[in-house]
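>>> build me a model from this:
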Amino acid sequence: MASFFLSFLYVLSFFFPLITSSPTTTITLPLSFFNTNPNQDPTQKFTHFVFQSLARAKHIKNSQKSSASSTTPLYPKSYGGYSISLSFGTPPQTLPFIMDTGSSFVWFPCTKRYQCRECSFKGTAAITPFMPKSSSSAKLLGCANPKCGWIHGGGVENRCQDCRPPFAGKTCNQICPPYLILYGSGSTGGLALVDTLDFPQKKIPGFLVGCSVFSAQQPAGIAGFGRGRASLPAQLGLNKFSYCLVSHRFDDSGKSSPLVMETGEDSGDKIGNLSRTPLLKNPQVAGRDALSVYYYVSLRKITVGAQKLKIPYKYLSPDSQGNGGAIVDSGTTFTFLTHDVFQLVQNAFLTQVKTYPRAGKLESITGLRPCFNISGHRTIDMPDMKFHFKGGAEMALPLANYFTIVGTDSVCLTLVTDSFGPELPAGPAIILGNFQMQNFYVEYDLKNEKLGFRRQLCK
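Okay, here's the model as predicted:
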């Protein structure tokens, strides 16, 4: 590993000035489903979505600083997320990124020496890394630069010996220490750069971005849209961003919908007919900095049909240790519910669904439950499902967002829990995933601390 970083440092040994441009107020990018294997068997795909969602939940619920060690499971083939294209450098180099509201760092595969384990999937285009030598505006991030602390936290100065008195100031040439970031479905590591982020009508010089030289299970970079200082919304100074997620049934079609990012003066509530709920103040827990990057919302109750589920309050609101509460995470595919909450939801469906026999064998294969055999039925009738939030906001899910056809004659509930081991003790109890957000317009009003949403055909 040491020799790998030495060769990497040799490739990136340059320092050049940055460019500037004029500001604008709105940036719109196409947002498309990111699928690494369009030819994958549907049952295998949903099975992977289950394990990917559970791995993501385990990571979120046990979040530590990025330098912490953990065992990260590696899963093949698909992320089940959504991607955007961003351009960095001078001249610009365009690369795909997973759009992730559950993390706060932007990084791309970097240099010809980039290595990725478990990233060669059937149906996946070859990874094209960013080439720092080809960008006249790219610089290695210095250890004395405050942005280094965005990655490593307030204690980074203890790792920057060459920047401490009497060597501090212009004489300090020490670079920011390498980063290692752990995700539920993989990891990545490298060195931090500052470079120009190039939008069609706007250039942002000095943007902090990670130059990853090795990864596991990460066939594209990640654009963190969370609440941390290194996130894309924070670095752009966004007041709002919004998106509308096209259905997963288009995951191999190239169909896309816009991601809109707004800067400048507060434009008010331009989008009407939105249900809005406050974004909560995030828990500040020592040793668990990642909790501060999540979008917590106040989920009040869940209803299945006419049944109001009696969810204990400890699961609906985060405590002083950061346990409990609900977050919105575009990087999670299937919504995660802590075991006790999931049991309430599952039992509500089992009590009310009498028309279709249970498909137990399929449940054991996919990890989804409950599943029902619908052979012989031309239509499917299931109880309604709603999430109710503080402020009266209600998210009434269309049937396709919480039940999906698996195989030719069965449907399964697309919510998951950690049923393959002990209960996950820490972190959010409920993680609202992107599968449940299909064909919803979702708006993150960062200035007014509100989440807005409405059902809408995304196109």
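>>> hey, let's count contacts and neighbours off CA atoms from now on
Will do.
>>> which parts of this structure are helices?
Remark: helices assigned in the chain by DSSP state H are 2-11, 42-61, 146-152, 232-236, 313-316, 339-352, 360-366.
>>> include distance to residue 333 and mean neighbour count when you put those helices into JSON lines, please.
As requested, the helices of the chain are arranged in JSON lines below (distance: least, C-alpha to C-alpha, whole Å; neighbours: other C-alpha atoms under 10 Å):
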{"stretch": "helix 2-11", "distance to residue 333": "34", "mean neighbour count": "12"}
{"stretch": "helix 42-61", "distance to residue 333": "6", "mean neighbour count": "22"}
{"stretch": "helix 146-152", "distance to residue 333": "26", "mean neighbour count": "20"}
{"stretch": "helix 232-236", "distance to residue 333": "21", "mean neighbour count": "19"}
{"stretch": "helix 313-316", "distance to residue 333": "20", "mean neighbour count": "16"}
{"stretch": "helix 339-352", "distance to residue 333": "16", "mean neighbour count": "16"}
{"stretch": "helix 360-366", "distance to residue 333": "14", "mean neighbour count": "15"}
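>>> to residue 107, which of those lies closest?
Closest approach to residue 107 among those is made by helix 232-236 (10.5 Å; C-alpha to C-alpha).
>>> the closest one - contacts with which helices or strands?
Applying 3 or more C-alpha pairs under 8 Å, 6 or more residues apart in numbering; DSSP states H and E, one finds that helix 232-236 contacts no other helix or strand.
>>> can you give me how far it is from the chain middle?
15 Å (C-alpha atoms, centre = their mean, to the nearest Å).
>>> also this sequence, please, to line up against the first:
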Amino acid sequence: MFYDCRLTHVDDGSPFNFTELIRRAALRSQHRRQLLKARITNTSPANLNIPVTPVKFEYKIDFSIGTPRLPISAVLDTGSELVWTQCRPCEQCVEQVTPIYDPSKSSSFSKIPCTSPMYAYELFKQFNPPKCQYACAYGSASTRGVLATETFSFGGKHSAKLTFGCSRESRGDFAGTAGIVGLGQGKLSLISQLKFNKFSYCFTPFNSSRSSHLLLGSRANLERSASGEAPQSTPFLNDTNFYYVALRRISLGKTFLPIPSSIFQYKASEGRGTVVDSGNGQSQLPQPAYDVIKKKITSFIRLPVRNMSSTVGLDHCFAVSSWPPHPAPPRPAC
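I've put the predicted structure just below:
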């Protein structure tokens, strides 16, 4: 039997010039070398591509924990450090879609001794937890439990032993997931423990059918688009657990708003600045900047304004008479 197999180069038909084609070929070779080296030495992979799914106003990743593997999901959070999941026995657990992880049924679970200096880690000390427990807070949500190590599996391919929080007491709304995966810069975050020096993510809109992706390692590179357009980037301002960026100005349409840049100025000693936080479903601004934007938007949208703070938590909504359709009375829409 004879097969006629035709091969097409990966950059065939692309708009890249000769220099860019050479650069892309060199990068592919370097990525390939890293991947082969990781397989030979049985270390962390050169890269990981983990699907990300929208849930409510957060984004979650799916993975497995324990031996045998238990599939669970957790909120992806660049604004925190700890990786944790709810565990049995639960003194107080919030509702989650997947079964709650039971460490007694996993052969790879290992509780960290109470004498470990990990319990004195600065992240936990600020919440003053009881002896031999960790505690973390996320605004109106929180978690408390014991520290342990366990096998985590991502994408069905890569497994790693991670230190994590085995939560026995959880409060708040975690969008039906089992916990949180922290991507901060601290030593307990997923990035630090997997020893990846870079990551990137692309979040598609909540109503989109396209998948979002979390890229870890060598795949998290700034690449030109198919049209040859160079990517835009901005540096982080510090190396603490939070990712601060320099916000200078805000425009509405093509007009820059009269907001002093000093309002957004980064000051580490005061905890001031603009933080990139994937665990927050809304962009939040200092009151002076918010007031300017609110006033400008109101001048464009000539509809009755409604304060919906007590119902949906938003103070500046507009009453749209066409929703829902008549003959129902008008309802406020944010």
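>>> just the TM-score for the two chains, thanks.
For these two chains in superposition, a TM-score of 0.72 is obtained (TM-score structural alignment, normalised by the length of the second structure); 279 aligned residues with a C-alpha RMSD of 3.3 Å.
>>> sorry, back to before: got JSON lines for the helices of the first structure, with distance to residue 257 of the first structure too?
As requested, the helices of the first structure are exported to JSON lines (distance: least, C-alpha to C-alpha, whole Å):
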{"stretch": "helix 2-11", "distance to residue 257 of the first structure": "37"}
{"stretch": "helix 42-61", "distance to residue 257 of the first structure": "22"}
{"stretch": "helix 146-152", "distance to residue 257 of the first structure": "31"}
{"stretch": "helix 232-236", "distance to residue 257 of the first structure": "19"}
{"stretch": "helix 313-316", "distance to residue 257 of the first structure": "32"}
{"stretch": "helix 339-352", "distance to residue 257 of the first structure": "31"}
{"stretch": "helix 360-366", "distance to residue 257 of the first structure": "29"}
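>>> relative to residue 186 of the first structure, which of these is closest?
helix 42-61 (9.2 Å).
>>> what stretch of the second structure does the closest one fall on?
On the second structure, no counterpart of helix 42-61 of the first structure exists by TM-score structural alignment.
>>> that older thread, nearest to residue 182 of the first structure, of the helices of the first structure?
Closest to residue 182 of the first structure of the helices of the first structure is helix 42-61 (C-alpha to C-alpha; 7.9 Å).
>>> nearest to residue 444 of the first structure, of the helices of the first structure?
By C-alpha to C-alpha (comparing all of the helices of the first structure), the closest turns out to be helix 232-236, at 10.3 Å.
>>> and that closest one against the second structure, how far off on average?
Averaged over the aligned pairs, helix 232-236 of the first structure sits 0.9 Å from the second structure after superposition, using mean C-alpha distance after the TM-score superposition for the first structure.
>>> who touches that helix?
104-106, 204, 207, 223-229, 241, 261, 263 (C-alpha atoms under 8 Å, 6 or more residues apart in numbering).
>>> and for stretch 370-378 of the first structure?
With C-alpha under 8 Å, 6+ apart as the contact definition, stretch 370-378 of the first structure has outside contacts at 346, 349-350, 356-360, 362-363, 380, 409-413.
>>> out of these, who's nearest residue 197 of the first structure?
Scanning these for proximity to residue 197 of the first structure, where the rule is C-alpha to C-alpha, the winner is residue 413, at 40.5 Å.
>>> and residue 63 of the second structure? What does it align with in the first structure?
Under the alignment defined by TM-score structural alignment, residue 63 of the second structure is paired with residue 86 of the first structure.
>>> run a quick neighbour tally on that match.
Other residues near residue 86 of the first structure come to 17 when the count uses other C-alpha atoms under 10 Å.
>>> same question, residue 280 of the second structure
Neighbour number of residue 280 of the second structure under other C-alpha under 10 Å is 14.
>>> right, and it touches residue 58 too?
Yes - the pair residue 280 of the second structure / residue 58 is scored as a contact, 7.0 Å apart, by C-alpha atoms under 8 Å.
>>> on that earlier part again, so what's the match of residue 63 of the second structure up against?
So residue 86 of the first structure contacts 94, 95, 96, 97, 197, 198, 199 (C-alpha under 8 Å, 6+ apart).
>>> list the members of those that persist in the second structure.
Contacts conserved in the second structure for the contacts of residue 86 of the first structure, counting by both residues aligned by TM-score structural alignment, their matches' C-alpha atoms under 8 Å: 94, 95, 96, 197, 198, 199.
>>> just the buried ones from the residues you listed?
Buried by 16 or more other C-alpha atoms under 10 Å: 95, 96, 197, 198, out of those.
>>> closest to residue 42 of the first structure among these?
residue 96 (24.5 Å).
>>> how about that closest one, what's its partner in the second structure?
Per TM-score structural alignment, residue 96 of the first structure is aligned with residue 73.
>>> how about that match: what's its closest non-neighbour residue?
Leaving aside its sequence neighbours, residue 73 of the second structure sits nearest to residue 62 (C-alpha to C-alpha, 6 or more residues apart in numbering; 4.4 Å).
>>> I'd say residue 292 of the second structure and residue 259 touch.
Yes - because the distance of 7.2 Å satisfies C-alpha under 8 Å, residue 292 of the second structure is recorded as touching residue 259.
>>> equivalent range in the first structure for stretch 21-37 of the second structure?
Going by TM-score structural alignment: stretch 21-37 of the second structure matches no residues.
>>> which one is residue 275 of the second structure nearest to, not counting chain neighbours?
With C-alpha to C-alpha, 6+ apart as the criterion, residue 275 of the second structure has its nearest non-adjacent residue at 4.5 Å, and that residue is residue 244.
>>> check residue 90 of the second structure too.
Using C-alpha to C-alpha, 6+ apart, the closest residue to residue 90 of the second structure is residue 168 (4.6 Å).
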